[in-house]
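Got a sequence here, can you model it:
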Amino acid sequence: MRRLTGVIGAALLVVGSYDPALARECGPGTEGSNEMERQVVLGIGGLFVRSEDPAALTAWYEKHFGINRTPTSYDEEPWVQEEGPTIFAPMPNDVAMIPAGKTWMWNFRVADIDAFVAQLEADGIAVELDPETYPNGRFATVIDPEGNAIQLWQPMAPEEPED
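I've put the predicted structure just below:
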């Protein structure tokens, strides 16, 4: 198990643990097979929704459902569900990461983003792989047939600051 702590973009933080072996356990290849092991998503890494008043909506969910606000520092804990970390992040209606006319975006955690991107591209799906490695991992974006954005996230632990 690896411990995750990091920043998504400029504002989101994830703390939790995951087991990258989960993806390997679900591959279709059999012993002795030359078939490429298919990648599977490990879980939901976040749900991003548009909101007229993100602060008010965040406060309402925190009050009524116990979902922590999106952390703004490494000292704050995010909402963590069983089997993996999840970010709850109401966003302004004009946020660029969610396509116009859509109100949400998936974020799926994956064990190996390069293998997952290669798998999608081999299936004829366009993928935009972010060339930057962030303190909490790597990202890629896919658009589904309905025009909904899907963000793939390979979590990584940030480097510890030197003393």
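
CA atoms for contacts and neighbours, from now on please.
OK.

can you map out the strands along the chain?
Residue ranges of the strands in the chain, as given by DSSP state E, are 2-8, 12-18, 43-51, 80-81, 84-85, 87-92, 104-109, 127-129, 137-143, 149-155.

Compute the inter-axis angle for the second one and strand 104-109.
When you say that, I think you mean strand 12-18. An angle of 40 degrees separates the directions of strand 12-18 and strand 104-109 when computed by axes from the mean of the first three to the mean of the last three Cα atoms, to 10 degrees.

which other helices and strands contact strand 12-18?
The criterion is 3 or more Cα pairs under 8 Å, 6 or more residues apart in numbering; DSSP states H and E, and the helices and strands that strand 12-18 contacts are strand 2-8, strand 84-85, strand 87-92.

Pipe the strands of the chain into TSV and attach distance to residue 115 and mean neighbour count per row.
As requested, those are arranged in TSV below (distance: least, Cα to Cα, whole Å; neighbours: other Cα atoms under 10 Å):
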stretch	distance to residue 115	mean neighbour count
strand 2-8	20	18
strand 12-18	18	21
strand 43-51	17	18
strand 80-81	26	14
strand 84-85	21	20
strand 87-92	24	21
strand 104-109	13	21
strand 127-129	12	16
strand 137-143	12	20
strand 149-155	11	23
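
The structure of the following sequence is requested for comparison with the preceding one:
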Amino acid sequence: MARVIGLGGLFFKASDPAATRAWYADVLGIEFEPWGGVVFLPADAAAQPGAGTVFSPFSADTGYFAPSDAPFMFNLMVDDLEGVLARAARHGVHPVLRTPGEANGDFAHIMDPDGRKIELWQPRPMA
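Now for the predicted structure:
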């Protein structure tokens, strides 16, 4: 159907990512994975295999959010990445980065009108 189906992730810059993760672990009980984030799985994981919401602090000097200078980036899960990109193109919005065939699915980055980077993700069921 080529639409957004959920929030795939919230990524934000932190001056000390390890201390930030420790704070979220201590205060909110979030158990981070060794790669630096956590994946919150949907209540009905069978409805969208491979989907989940990632919460992850990044180093303050990360280049991953570029060309945006915003201190955060979000990821939106989509059901048809090519369809969503076609719709975006009709509005003059084109990807600044595409990474198809990743282990977790297909990704594309676009910019919103205020210069925030949005990562679009079509999940792939995990092995």
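
hmm, back to that, what's the closest of the helices and strands packed on strand 12-18 of structure 1 to residue 110 of structure 1?
The minimum distance between residue 110 of structure 1 and these falls on strand 84-85, with 11.7 Å, by Cα to Cα.

How far off centre is that closest one?
In terms of Cα atoms, centre = their mean, to the nearest Å, the gap separating the centre of strand 84-85 of structure 1 from the centre of its chain is 10 Å.

if we can go back for a sec, want to throw the strands of structure 1 into TSV with distance to residue 120 of structure 1?
Formatted as TSV, the entries for the strands of structure 1 read as follows, by distance: least, Cα to Cα, whole Å:
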stretch	distance to residue 120 of structure 1
strand 2-8	23
strand 12-18	23
strand 43-51	17
strand 80-81	28
strand 84-85	23
strand 87-92	25
strand 104-109	14
strand 127-129	7
strand 137-143	9
strand 149-155	11
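
Of all the ones you listed, which one comes closest to residue 63 of structure 1?
Taking Cα to Cα as the criterion, strand 87-92 is the member of those that comes nearest to residue 63 of structure 1, at 13.3 Å.

That closest one maps to which residues in structure 2?
Using TM-score structural alignment, the residues of structure 2 aligned to strand 87-92 of structure 1 are 54-59.

if we look at the matching stretch, which residues are touching it?
The contact list for stretch 54-59 of structure 2 (Cα atoms under 8 Å, 6 or more residues apart in numbering) reads 8-17, 20-21, 36-40.

and if you look at stretch 19-38 of structure 2?
Stretch 19-38 of structure 2 is contacted from outside by 14, 54-57, using Cα under 8 Å, 6+ apart.

One more pass at 7 Å, please.
Residues from elsewhere that reach stretch 19-38 of structure 2 (Cα atoms under 7 Å, 6 or more residues apart in numbering): 14, 54-56.

Closest one of these to residue 98 of structure 2?
Each of the contacts of stretch 19-38 of structure 2 was checked against residue 98 of structure 2 using Cα to Cα; the closest is residue 54, at 19.0 Å.

gap between the closest one and residue 82 of structure 2?
Applying Cα to Cα, to the nearest Å, the value for residue 54 of structure 2 to residue 82 of structure 2 is 22 Å.

same thing with residue 29 of structure 2?
Distance of residue 29 of structure 2 to residue 82 of structure 2, computed by Cα to Cα: 37 Å.

For the aligned partner of residue 152 of structure 1 in structure 2, give me its contacts.
By TM-score structural alignment, residue 152 of structure 1 lines up with residue 120 in structure 2. By Cα under 7 Å, 6+ apart, the residues touching residue 120 of structure 2 are 75-78, 107-109.

corresponding residue for residue 106 of structure 1 in structure 2?
For residue 106 of structure 1, the aligned position in structure 2 is occupied by residue 74, per TM-score structural alignment.

What of residue 135 of structure 1?
In structure 2, the residue paired with residue 135 of structure 1 according to TM-score structural alignment is residue 103.

so who does that match touch?
By Cα under 7 Å, 6+ apart, no residues touch residue 103 of structure 2.

what do you get for the one 5 residues further on?
Under the criterion of Cα under 7 Å, 6+ apart, the contact partners of residue 108 of structure 2 comprise 95, 97-99, 119-121.
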